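Student: Sequence and predicted model, in that order:
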Amino acid sequence: MACLVVSIGITFLAWAIVISSSVPKVASIAPASSLIKDVCVGRELPIDFNLCVEILNSEPRVVSASDLTSIAIAITEAGLSKAKKTQWYVRKLQKQPGRTPDYGYVLQQCNAAYELYLVHFRNALDTVKYEDYLSAAYNLKAGYTDDINQCRNAQSSRKVKDAVISKGNELMLMFADVAFQTVDRLIT
């Protein structure tokens, strides 16, 4: 019984950390710049414009960006930061005993997916800085078409619901899509 209480406590704490760091503080948000609004328009994925603006506007490095290159870098850095937090949560859950085989499978797939996502985002960040926008776009696109979808598909196929992982996946999709679309504009 004590193990169960400790497991629940750890899960709740991890969930609270991931969610609180992912949800923007509305009271402290400055008005969105036209650059933030610009990168949130016309995404490939169905991303809520207002949510995109709100999340990006809660990231100081994104708010201080002054052009497409600097905002692409800032969005990629923010995506890396959020992905690390979600992966941390997944890894904490993997260490807890008593998971069903389906939940264990989902955690394994999501951990692998986030690891690949982080690799692709680090590569994208490096290549944007060296103005290799085509390589950066490839890495960012792989981040949401392959990596995060691996986690989402595992959740769906095993019918495992985890609000923190699902929220992390949605944030990663948004960061990857917005960063991809921004870098893609730098190619042309």
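Tutor: Okay, I see it. Computed from a prediction, not measured in an experiment: that's the story for all the values here.

Student: contacts, neighbours, all on C-alpha from now
Tutor: Will do.

Student: right, and residue 39 touches residue 182 too?
Tutor: Yes - using C-alpha atoms under 8 Å, residue 39 is in contact with residue 182, at 6.3 Å.

Student: Against residue 112, how distant is residue 119?
Tutor: Remark: distance between residue 119 and residue 112 (C-alpha to C-alpha, to the nearest Å) = 11 Å.

Student: Kindly report the same for residue 131.
Tutor: Distance from residue 131 to residue 112, by C-alpha to C-alpha: 28 Å.

Student: Over to residue 72?
Tutor: Taken as C-alpha to C-alpha, the span from residue 72 to residue 112 is 25 Å.

Student: out of the two, which sits in the more crowded spot?
Tutor: A count of neighbours by other C-alpha atoms under 10 Å puts residue 72 above the other of residue 72 and residue 112, at 28 against 17.

Student: dropping in the other structure now:
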Amino acid sequence: MIRDVCASTRKQIELDNKFCIETLASEPRIVAATDLVKMSLALIEAAMSNATKTRDYAKKLLKQPGLKPDNIYVMQQCDRGYFSCYMSFWSALRETQEKEYDYASYDIKIAFTDNVDWCRNALTSKKVNDEVLSRGNEFIFVFGAVAFVTLDLLPSED
């Protein structure tokens, strides 16, 4: 099922198929999913976990003394973006559980694009190289893009 959802996502959103498969296969709850609803829930939960870890990393760096102004700006933007990202995924999780897939898709799209863009754009604009934040952004993109496409395959209840 992982190969199928990565392939379906790749048809709609530019995505590295190998990275998608490797990322999803590294998450036991995604591997254990037996249908698209369970897969969507597992993807959202994995995204929430990643958002929390990435935000915690940015917050930890903000507490370090002597941080350069550009790095402070980046960490603040990533903290803000990942907080919003988590909240959007949290809403999507509740909506998916309630079979409101259209609403969940919207919240997921906002999470893995607009919300995380605060962090992505800050890294780019300030020319800050941070492997942990960059990797967190990549993971959120994969979990979010695949969840977005997967939810789109599910019929919404009226």
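Tutor: Perfect, I can see it now. All values derive from a computational prediction rather than experimental measurement.

Student: And the TM-score between them?
Tutor: After superposition, the two chains reach a TM-score of 0.93 (TM-score structural alignment, normalised by the length of structure 2), with 154 aligned residues with a C-alpha RMSD of 1.2 Å.

Student: Can you tell me the element the residue positioned nearest the centre of structure 2 falls in?
Tutor: By C-alpha atoms, centre = their mean, the mean C-alpha position of structure 2 lies nearest to residue 140, the distance being 2.4 Å. Counting by DSSP states H and E, the element that carries residue 140 of structure 2 is helix 131-152.

Student: what's the mean deviation for that helix versus structure 1?
Tutor: By mean C-alpha distance after the TM-score superposition for structure 1, the fitted helix 131-152 of structure 2 averages 0.7 Å away from its aligned residues in structure 1.

Student: contacts for that helix?
Tutor: 5-6, 8-9, 12-13, 15, 20, 23-24, 36-37, 39-40, 43-44, 46-47, 50-51, 54, 57-58, 78, 101-102, 104-106, 108-109, 111-113, 116, 119-120 (C-alpha atoms under 8 Å, 6 or more residues apart in numbering).

Student: again, 7 Å this time
Tutor: 5-6, 9, 20, 36, 40, 43-44, 47, 50, 54, 101, 105, 108-109, 112, 116 (C-alpha atoms under 7 Å, 6 or more residues apart in numbering).

Student: what does residue 51 of structure 2 align to in structure 1?
Tutor: Aligning on TM-score structural alignment places residue 51 of structure 2 opposite residue 83 in structure 1.

Student: how many other residues sit next to its match?
Tutor: Residues near residue 83 of structure 1, counting by other C-alpha under 10 Å, number 24.

Student: what sits against it?
Tutor: Counting by C-alpha under 7 Å, 6+ apart, the residues that residue 83 of structure 1 touches are 114, 118, 172.
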